[in-house]
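**Q** structure here, sequence nowhere to be found:
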């Protein structure tokens, strides 16, 4: 029997049934831990189900969809708090960084505001827009779509490896990562997929029109990897888009809405 069941993923575009997994954990007398590092902002905005009422422990980061600074949080039931504190300090953590505590306090405050929720809604909308745009161009989307901020793409139908796609897109200023996909026949360093996220784009204030444009530019770069003229054209358009939506930070974007 397992002592603990863990729910969480780094590249899963659908929703996890926390209630069902909690029931399974109770049936085998196991603790239930949820890592919602990728999803915390969407959960805070109440746009997707929260695991907090179902899990014994919940962990998350303060960046990614939360759009804050580096750092993490452990939530737990009251009966576990002393054991968690003892496990963290002093063995894993020394004196807390006061600047990081301030950064956490700020993003937690912002997470209660309507402007934060607006960015999270755009994050969901933008991910769905990218998934649709990719499918319209003949790309295979793992699970057929997305329920969160991630889009996982199977490149086998295009005859391109994840590594090749990652490097080609990086060359034009589009940063994403190669990613293993289900039943991946490629080697771990090469893989057959790539993963997109909409959080950073949404925090910069981009919307549906920009998502359509980004997918168009991605497709141009991937389908013309050896054509220098087209690659330079794509690179220029990516730079133009970045200048139109500069990285002012999530706080600045929310203040302007």
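**A** Sure, I can see it. Please read these numbers as outputs of a predicted model, since none were measured by experiment.
**Q** use CA for all of it now, contacts and neighbours both
**A** Fine.
**Q** ok, residue 117 touching residue 111?
**A** Yes - here residue 117 reaches residue 111: they are 7.2 Å apart, a contact under C-alpha atoms under 8 Å.
**Q** so what sits against both of these two?
**A** Taking C-alpha atoms under 8 Å, 6 or more residues apart in numbering as the criterion, residue 117 and residue 111 both touch residue 45.
**Q** residues contacting residue 79?
**A** By C-alpha under 8 Å, 6+ apart, residue 79 has no neighbours at all.
**Q** so how far is residue 52 from it?
**A** According to C-alpha to C-alpha, to the nearest Å, residue 79 and residue 52 sit 15 Å apart.
**Q** which helices and strands does the one helix or strand residue 131 maps to pack with?
**A** Using DSSP states H and E, residue 131 maps to helix 114-136. For helix 114-136, the elements it packs on are strand 140-141, strand 150-154, helix 199-203, helix 208-223, helix 250-256, judged by 3 or more C-alpha pairs under 8 Å, 6 or more residues apart in numbering; DSSP states H and E.
**Q** out of these, which one sits most buried?
**A** Highest mean neighbour count among the helices and strands packed on helix 114-136 (mean count of other C-alpha atoms under 10 Å): strand 150-154, with a mean of 26.
**Q** by how many degrees do the helix or strand following it and helix 208-223 diverge?
**A** Once strand 150-154 ends, the next helix or strand along the chain (criterion: DSSP H and E) is helix 162-171. Here the directions of helix 162-171 and helix 208-223 differ by 120 degrees (axes from the mean of the first three to the mean of the last three C-alpha atoms, to 10 degrees).
**Q** ok so, going back, in the helix holding residue 131, what counts as buried?
**A** The neighbour-count check on helix 114-136 (16 or more other C-alpha atoms under 10 Å) flags 115-117, 119-134 as buried.
**Q** helix, strand or coil for residue 104?
**A** helix (DSSP: H, G, I helix; E, B strand; the rest coil).
**Q** here comes the other one, which I'd like you to weigh against the first:
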């Protein structure tokens, strides 16, 4: 077998990969769930571990030849324990959703009850949406954010828990810009003898750096993604106390997955090592500072923010007040044309469809990785406002695109 480059073997895929690298270099990634990993993480994820089956866990594999797979997975586990202060960690889930599945399989039976946040209020598909396996397998009710404040209505949550008697309450969200009161949700779970799953997929890195409160040691289970604010190998993670370790590990393998993606586990190990350095804490703080600056500058331009601001890495803009005739999809498309990549998003009290909603969600992890500070982020907010205000004006979009090109040249990504 020859070991040729991708371009030697498959020019079409090589062209697509080169195009994607250029796209990332030449645009501002502001989708809140995206980030840019280091060259070291890229190298680990493209390593020879992609060739290795390692069903089972370190020291207890079903195949031979796993000594280095064991070493890498053990490093990822120990580093995760240090980062988040967890007793037990499973780093094998292929994604955040698979991590949630692992907890559900470990602790619930089909037909059991889940109480989670409504999707259009900031929840996630894997928390019980009817189209997801959770909605098809379990009985689901959902709590909400307060329509006036944009904050989670904890009083309603308590009342719903008492009435619904869930088996598990899910916290942690995909479009919620405020700090989360983990203890309050745990109190609701304790009152009805339910488990508490805290899904920190979006804020995994912020929690690790101590710039967002941590549910570890409060919730029974903590799940997360490892490729958003943490900048590690793409995938998921489960953290829990030792009393649940065997149930969780068995639910992940063989319950929900076969062989782990060991090249991704290697990327997790490398990313966790990077996150243990003091520079990562500075990065995470800058992510939040940039998000606050982004939100304040957008408000100066007349945009309405759900909850009036942010405590974390994202802002959620409700366009209905400032731009009632502009949908989130129209704003998203116009901004992508100029090189600012964010996403349309539902907002609390949504009056349009989920496919063409009334809001946009913008995050700062990616641009902060590039080196943006508050001043540069405020300029990005100015550019966003210009485009959304005149999203049909080709001259405006051309001018903004030129400035985005200058910014991406100034704040380089991959060489």
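**A** In hand now; what should we look at? It should be emphasised that the depicted structure is a prediction, and the values quoted were computed from it without experimental measurement.
**Q** and the TM-score between them?
**A** Scored against TM-score structural alignment, normalised by the length of the first structure, the superposed chains reach a TM-score of 0.94; 249 aligned residues with a C-alpha RMSD of 1.2 Å.
**Q** to residue 98 of the first structure, which of the helices and strands packed on helix 114-136 of the first structure lies closest?
**A** The minimum distance between residue 98 of the first structure and those falls on helix 250-256, with 19.6 Å, by C-alpha to C-alpha.
**Q** nearest residue to the aligned partner of residue 63 of the first structure in the second structure other than its sequence neighbours?
**A** Matched by TM-score structural alignment, residue 63 of the first structure corresponds to residue 227 in the second structure. Nearest non-adjacent residue to residue 227 of the second structure, counting by C-alpha to C-alpha, 6 or more residues apart in numbering: residue 234, 4.8 Å away.
**Q** okay, the one you found and residue 218 of the second structure: tell me how far apart.
**A** Look at residue 234 of the second structure and residue 218 of the second structure: by C-alpha to C-alpha, they are 26 Å apart.
**Q** okay, those two: which has more neighbours?
**A** The neighbour comparison of residue 234 of the second structure against residue 218 (other C-alpha atoms under 10 Å) goes to residue 234, with 25 against 18.
**Q** save the helices and strands packed on helix 114-136 of the first structure as a markdown table, and put in distance to residue 25 of the first structure too.
**A** Below are those laid out as a markdown table (distance: least, C-alpha to C-alpha, whole Å):
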| stretch | distance to residue 25 of the first structure |
| --- | --- |
| strand 140-141 | 31 |
| strand 150-154 | 27 |
| helix 199-203 | 31 |
| helix 208-223 | 40 |
| helix 250-256 | 37 |
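**Q** neighbouring contacts of stretch 150-170 of the first structure?
**A** Stretch 150-170 of the first structure is contacted from outside by 11-13, 127, 130-131, 139-142, 145, 175-179, 181, 186, 189-198, 218, 221-222, 225, using C-alpha under 8 Å, 6+ apart.
**Q** now swap in stretch 75-91 of the second structure and tell me
**A** Stretch 75-91 of the second structure is contacted from outside by 73, 207-209, 216-217, 236-242, 245, 248-249, 265-266, 268-270, 272-273, 275-276, using C-alpha under 8 Å, 6+ apart.
**Q** what's it aligned against in the first structure?
**A** On the first structure, no counterpart of stretch 75-91 of the second structure exists by TM-score structural alignment.
**Q** one more: stretch 262-270 of the second structure?
**A** The aligned range for stretch 262-270 of the second structure is 98-106, by TM-score structural alignment.
**Q** off-centre distance for the matching stretch?
**A** Relative to the centre of its chain, stretch 98-106 of the first structure is centred 22 Å away, using C-alpha atoms, centre = their mean, to the nearest Å.
**Q** tell me which residues of that stretch are tucked away?
**A** Neighbour-count burial for stretch 98-106 of the first structure, with 16+ other C-alpha under 10 Å as criterion, is recorded at 100, 103, 104.
**Q** tell me the average deviation of it from the second structure after fitting.
**A** Here the mean offset of stretch 98-106 of the first structure against the second structure after fitting is 1.5 Å, by mean C-alpha distance after the TM-score superposition for the first structure.
**Q** and residue 362 of the second structure, that's in a strand?
**A** Yes - according to three-state DSSP, the state of residue 362 of the second structure is that of a strand.
**Q** mind checking what it lines up with in the first structure?
**A** Aligned partner of residue 362 of the second structure by TM-score structural alignment: residue 196.
**Q** repeat for residue 373 of the second structure
**A** Aligned partner of residue 373 of the second structure by TM-score structural alignment: residue 207.
**Q** let's verify residue 352 of the second structure: helix, strand, or coil?
**A** What three-state DSSP gives for residue 352 of the second structure is coil.
**Q** map it onto the first structure.
**A** By TM-score structural alignment, residue 352 of the second structure lines up with residue 186.
**Q** any idea how far residue 217 of the first structure is from the residue of the first structure most remote from its centre?
**A** Most distant from the centre of the first structure: residue 229, at 32.4 Å, with distances by C-alpha atoms, centre = their mean. Noted for residue 229 of the first structure: a distance of 14 Å to residue 217 of the first structure, by C-alpha to C-alpha.
**Q** ok, residue 195 of the first structure next?
**A** From residue 195 of the first structure across to residue 217 of the first structure, the span is 16 Å (C-alpha to C-alpha).
**Q** likewise for residue 129 of the first structure?
**A** Using C-alpha to C-alpha, we find residue 129 of the first structure at a distance of 15 Å from residue 217 of the first structure.
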